[in-house]
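In: Here's a sequence, model it:
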Amino acid sequence: MDNNIATAVPAYLTHYANEPKPRENLIDFVKARPEVQDVASLTPVAEYEMRLDAIMEIRRKHSESMGEPDFKLSVLQFYYLIRLLLSDLQRVAAQDDISAILLRHQLNDLINLTDYSNNTKVLQPSRLSQLTSGSRASLSQSERSKGRDDVEKDKCLGLDNNMCVVTGQPHPHVCHIVPFAWNKKASNKDTTTRFLPLMDLYLGLPREDATREALGLLTLDLGSSDRVWNMICLNPALYDWWRRGYFAFKYLGAAPSANAPETSLIKLQFVWMPRYIRQGTAKQPVNLDQQKEPTTRIEAALTHRHGEQSRLCSAELDCATCTQAKGVNTHHVLAHRPPRAPENISRPRPSPKKEAKPPRSGSSKIPIRTVAPTTQAAKKAAGRSRVTAQPRQKSENIPPRAGSSGA
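Out: Next comes the predicted model:
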């Protein structure tokens, strides 16, 4: 047994010998057994070299087609490409210039979509309540929009027992996964619809028909993202940290509930995200040769995660970055412990057949945001570099970044 534990626990019990509550808290902490598993990489290790070879060939084709021998991909562009299906990458790398041009347009649209998400004014809950319950006549034309569906909101609160799914705290915010603001106004809905073919890649979701069909439901009508399977309950602090990219939920799967046939249990993984490298990283060029070795890849610089001590730093060292990272943390109110990331969480949601406009049979997943740590770091830097030097189109009516709730 660790000597610190062997010494600290008896001392704690002695100190609180006549106080039952601290002793109960210790027992709750010790009995807590959160389900934890390693975070699976979005890019299979066995495929990495093949993906990198394809990206190098794509870069060469771009360079030749534009007549720019020194052309380099940016960090943001590289991480969009590395997450494409291997078969898609290899097909484009092997085909003619037409495929390269099509991919160039896709890269530009993905970067537009990042700008569309990052450059937004997020409405605070108090302001959102005015949009739903206040006098609509008093709102400006630009603010008039579809209000939230209180019925769907109440369903989410009921399924999550009116508690934050991470901390167990009562009276949580009901947050949207794919942001409500993306289609609360007609102008936002039009822009979101234009980016819909790329949404699964942007959100880090499986590129399959079931995902696209579920995402398509979110743009059917104004406010159509207001669905219980697109909501999750978080306390106000966690909502703010989720919006800032301090942590993420990774979708692990879904299974029919044994106790309630009308629902499925959605399994999520709570993951603290790395502190991003520095502002502006996303726009910097990538040295593809350096991406071959783990010690020189971009992610090698991501040494600290929010919410925890870096494994590279000794607990005895006075690391200012570790101190700041550990300051972003919370605890479960019943177990008196912080989230043990990566910790798995299971929550019930209506099975697809019970939805008014469901994804087709076999898809019970909700579009939980999941992104590679390095991709999140790149997005947070709000990169805007492009594959071509085309004039930048102005994005209007920009909604919250992916993963924020708008509520």
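
In: going forward, measure contacts between C-alpha atoms and count neighbours the same way
Out: Fine.

In: just the helices in this protein please.
Out: Taking DSSP state H as the test, the helices found in the chain are 3-15, 20-31, 48-66, 75-82, 86-94, 97-118, 125-133, 150-159, 186-203, 209-217, 236-243, 320-326, 373-380.

In: Also this sequence, please, to line up against the first:
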Amino acid sequence: MAQSFGVPILEPEYKEGTRSQSIIRPAVPLRADALFPIACLQEPELDKRYGQAKKIEVAIKDIYPWFSFRVEQLAVILLVGIEDLRGSGHLSPTTCSPYHLKDRVCDVSPFYMLQLDPRNLDQKHWGHVISKAPKWQPRLDIEMHPDQVALSIYYNSRFRTGKSVENLPPGFHKEAESKCRERDKKRCVVTGRDNPRIFWFIPRGWNDTVEHNNTTGNLEGGCIFLTKIDLLDDIHSATELGKTHEAWNMLCVDPAIYNALTQGLCAFSFIRKKDVDDRTSEVHLKFFWMPILRGRFDQIVNLNEVEGCFPIKRGNKPVTFDHERVEREGKEELSLDLSMFQHRGCPMPRQVDSERTAISDPPILSGKDVVIKMPKRESELFETVVRIHWACVTFAALCGGAGRAWYLTGKKQVDGSFEPRDEQFRRDGARKNEHG
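Out: A predicted model of the protein is given here:
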């Protein structure tokens, strides 16, 4: 386990070219409360979901012949509600233009801004995402080359924090963290242990400086397309920094769980909230470990491949697969891998399991209930940040990014171009193999 800036990095135990880690772990009895709560695993219409993905790909290819679905786009399709993919949904190939479809399925990946956790800013893995202001571009002109048009549109439509807004002073967040400790009685909400750390759902660095605030604003479209939550409604602003530097954006967790959370190895799923009285609400979450999947970063996917993985339809129940057969025949496909992960009880990742006595013994299982009481208005904002964090972490995990999200395709703030990281992923993998 590596150590950097006081935060242990739980080195992923990946062996590329082999089955995903979550598949090869010993099976445990599947519990109803441990069903992995993502859209594609909760419905009987997996084939229709893939059918809509094919229609989206065809529609985009009509405009951009070079376009092919990559794992990041498939992850979006598997995570959004089926209603978003048809009818008047925001990803419906029937009502959405191919231009908008391309933007919407591609803009999600850069939104995972884990590097803006201040504890990650100095780590070498995130060196490529240090914020840089967009490069100045002239306003649109009819004589511009198409490439220049794109640069001009990006620059002149960029998110701009107000000129009078100043960076937050050091320690601005301390009062909110104290309120969080008081609310959670200075104990981990998962294990009940004393002396917890404060976990932020929206990292502190999303809006602590004008530069970071602008970066978040430039990428907020990805949040809308994945979650249908508009950051500008409640938790982000061009006129105010630190809107999420509040207790409703925080939880008290054991230090070992904190390390796993900040690396995207686990997350909390929002279940429900109910009013206790006129001023207080009770929020119910479930804790889940993330699947450790093969890295498919920026990899073109075959949308027909799932049909050869022996899916089993069960009437109105979610689709499953012939798990014994696919293991025997060595089949791999993203939906199949997710089904196998769920079939195994959503197990704790190996790199966390090796440290499990630092968390709990016996180990914490996926599906563990967490209940928190808080003021009613705060519970609404709390739900928002929990949902955003869950969407980001599950998206990264589906791409193979649990514990290594720095390989996700990003976006250069200088010019708005996408920045695939698959080549760096392969180079790092080759270097690791050379050194054993």
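
In: hmm, back to that, please identify the most buried of the helices of the first structure.
Out: A comparison of these by mean neighbour count, using mean count of other CA atoms under 10 Å, puts helix 373-380 on top with a mean of 24.

In: Find the residue at the geometric middle of the second structure.
Out: residue 392 (1.6 Å; CA atoms, centre = their mean).

In: Quick check: that one touching residue 110?
Out: No: using CA atoms under 8 Å, residue 392 of the second structure is not in contact with residue 110, being 10.1 Å away.

In: quick revisit: so which of the helices of the first structure is nearest residue 41 of the first structure?
Out: helix 373-380 (9.6 Å; CA to CA).

In: I'd like to know which elements that closest one is packed against.
Out: Under the contact criterion of 3 or more CA pairs under 8 Å, 6 or more residues apart in numbering; DSSP states H and E, helix 373-380 of the first structure touches helix 75-82.

In: so how far is the helix it packs on off the chain centroid?
Out: 16 Å (CA atoms, centre = their mean, to the nearest Å).

In: What's the average distance for that helix when superposed on the second structure?
Out: For helix 75-82 of the first structure, the mean distance from the matching residues in the second structure following superposition reads 1.4 Å, by mean CA distance after the TM-score superposition for the first structure.

In: Over in the second structure, find the residue span that helix aligns onto.
Out: On the second structure, the counterpart of helix 75-82 of the first structure by TM-score structural alignment is residues 71-78.

In: which residues are contacting that stretch?
Out: Where contact means CA atoms under 8 Å, 6 or more residues apart in numbering, the residues beyond stretch 71-78 of the second structure that reach it are 38-40, 49-50, 53, 85, 105-106, 108-109, 226, 296-301, 335, 395, 398-399, 409.

In: Next, the contact list for the aligned partner of residue 217 of the second structure in the first structure, please.
Out: Residue 217 of the second structure maps onto residue 193 in the first structure, with residues paired by TM-score structural alignment. Residue 193 of the first structure is in contact with residue 219, counting by CA under 8 Å, 6+ apart.

In: Could you do residue 167 of the first structure as well?
Out: Counting by CA under 8 Å, 6+ apart, residue 167 of the first structure makes contact with 235, 330-333, 339.

In: Farthest-apart pair in the residues you listed, please.
Out: The largest separation in these, counting by CA to CA, is between 235 and 339 at 13.6 Å.

In: if we can go back for a sec, let me know which of the helices of the first structure is the nearest to residue 345 of the first structure.
Out: Nearest of the helices of the first structure (CA to CA): helix 150-159, 13.5 Å.

In: possible to save the contacts of residue 167 of the first structure as JSON lines with neighbour count and distance to residue 381 of the first structure?
Out: Output for the contacts of residue 167 of the first structure, formatted as JSON lines (neighbours: other CA atoms under 10 Å; distance: CA to CA, whole Å):
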{"residue": "235", "neighbour count": "20", "distance to residue 381 of the first structure": "26"}
{"residue": "330", "neighbour count": "16", "distance to residue 381 of the first structure": "25"}
{"residue": "331", "neighbour count": "15", "distance to residue 381 of the first structure": "29"}
{"residue": "332", "neighbour count": "16", "distance to residue 381 of the first structure": "31"}
{"residue": "333", "neighbour count": "14", "distance to residue 381 of the first structure": "34"}
{"residue": "339", "neighbour count": "21", "distance to residue 381 of the first structure": "26"}
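
In: ok, the residues you listed vs residue 161 of the first structure, which is closest?
Out: When those are compared against residue 161 of the first structure (criterion: CA to CA), the nearest one is residue 235, at 13.0 Å.

In: got the contact list for the corresponding residue of the second structure for the closest one?
Out: Under the alignment (TM-score structural alignment), residue 235 of the first structure pairs with residue 254 of the second structure. Residues in contact with residue 254 of the second structure (CA under 8 Å, 6+ apart) are 187-188, 190-191, 193-197, 359.

In: Kindly report the same for residue 252 of the first structure.
Out: So residue 252 of the first structure contacts 266-269 (CA under 8 Å, 6+ apart).

In: mind running it again at 10 Å?
Out: 39-40, 266-269, 344-346, 365, 368, 370 (CA atoms under 10 Å, 6 or more residues apart in numbering).

In: Need these in CSV (columns: distance to residue 246 of the first structure and neighbour count).
Out: Output for these, formatted as CSV (distance: CA to CA, whole Å; neighbours: other CA atoms under 10 Å):
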residue, distance to residue 246 of the first structure, neighbour count
39, 16, 15
40, 18, 10
266, 22, 24
267, 20, 19
268, 16, 21
269, 14, 24
344, 17, 21
345, 18, 19
346, 21, 16
365, 23, 24
368, 15, 26
370, 13, 22
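
In: Let's have those in a markdown table, adding distance to residue 177 of the first structure.
Out: What follows is those, written out as a markdown table (distance: CA to CA, whole Å):
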| residue | distance to residue 177 of the first structure |
| --- | --- |
| 39 | 20 |
| 40 | 21 |
| 266 | 14 |
| 267 | 15 |
| 268 | 13 |
| 269 | 14 |
| 344 | 17 |
| 345 | 16 |
| 346 | 16 |
| 365 | 12 |
| 368 | 6 |
| 370 | 11 |
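
In: Right, I'll leave it there.
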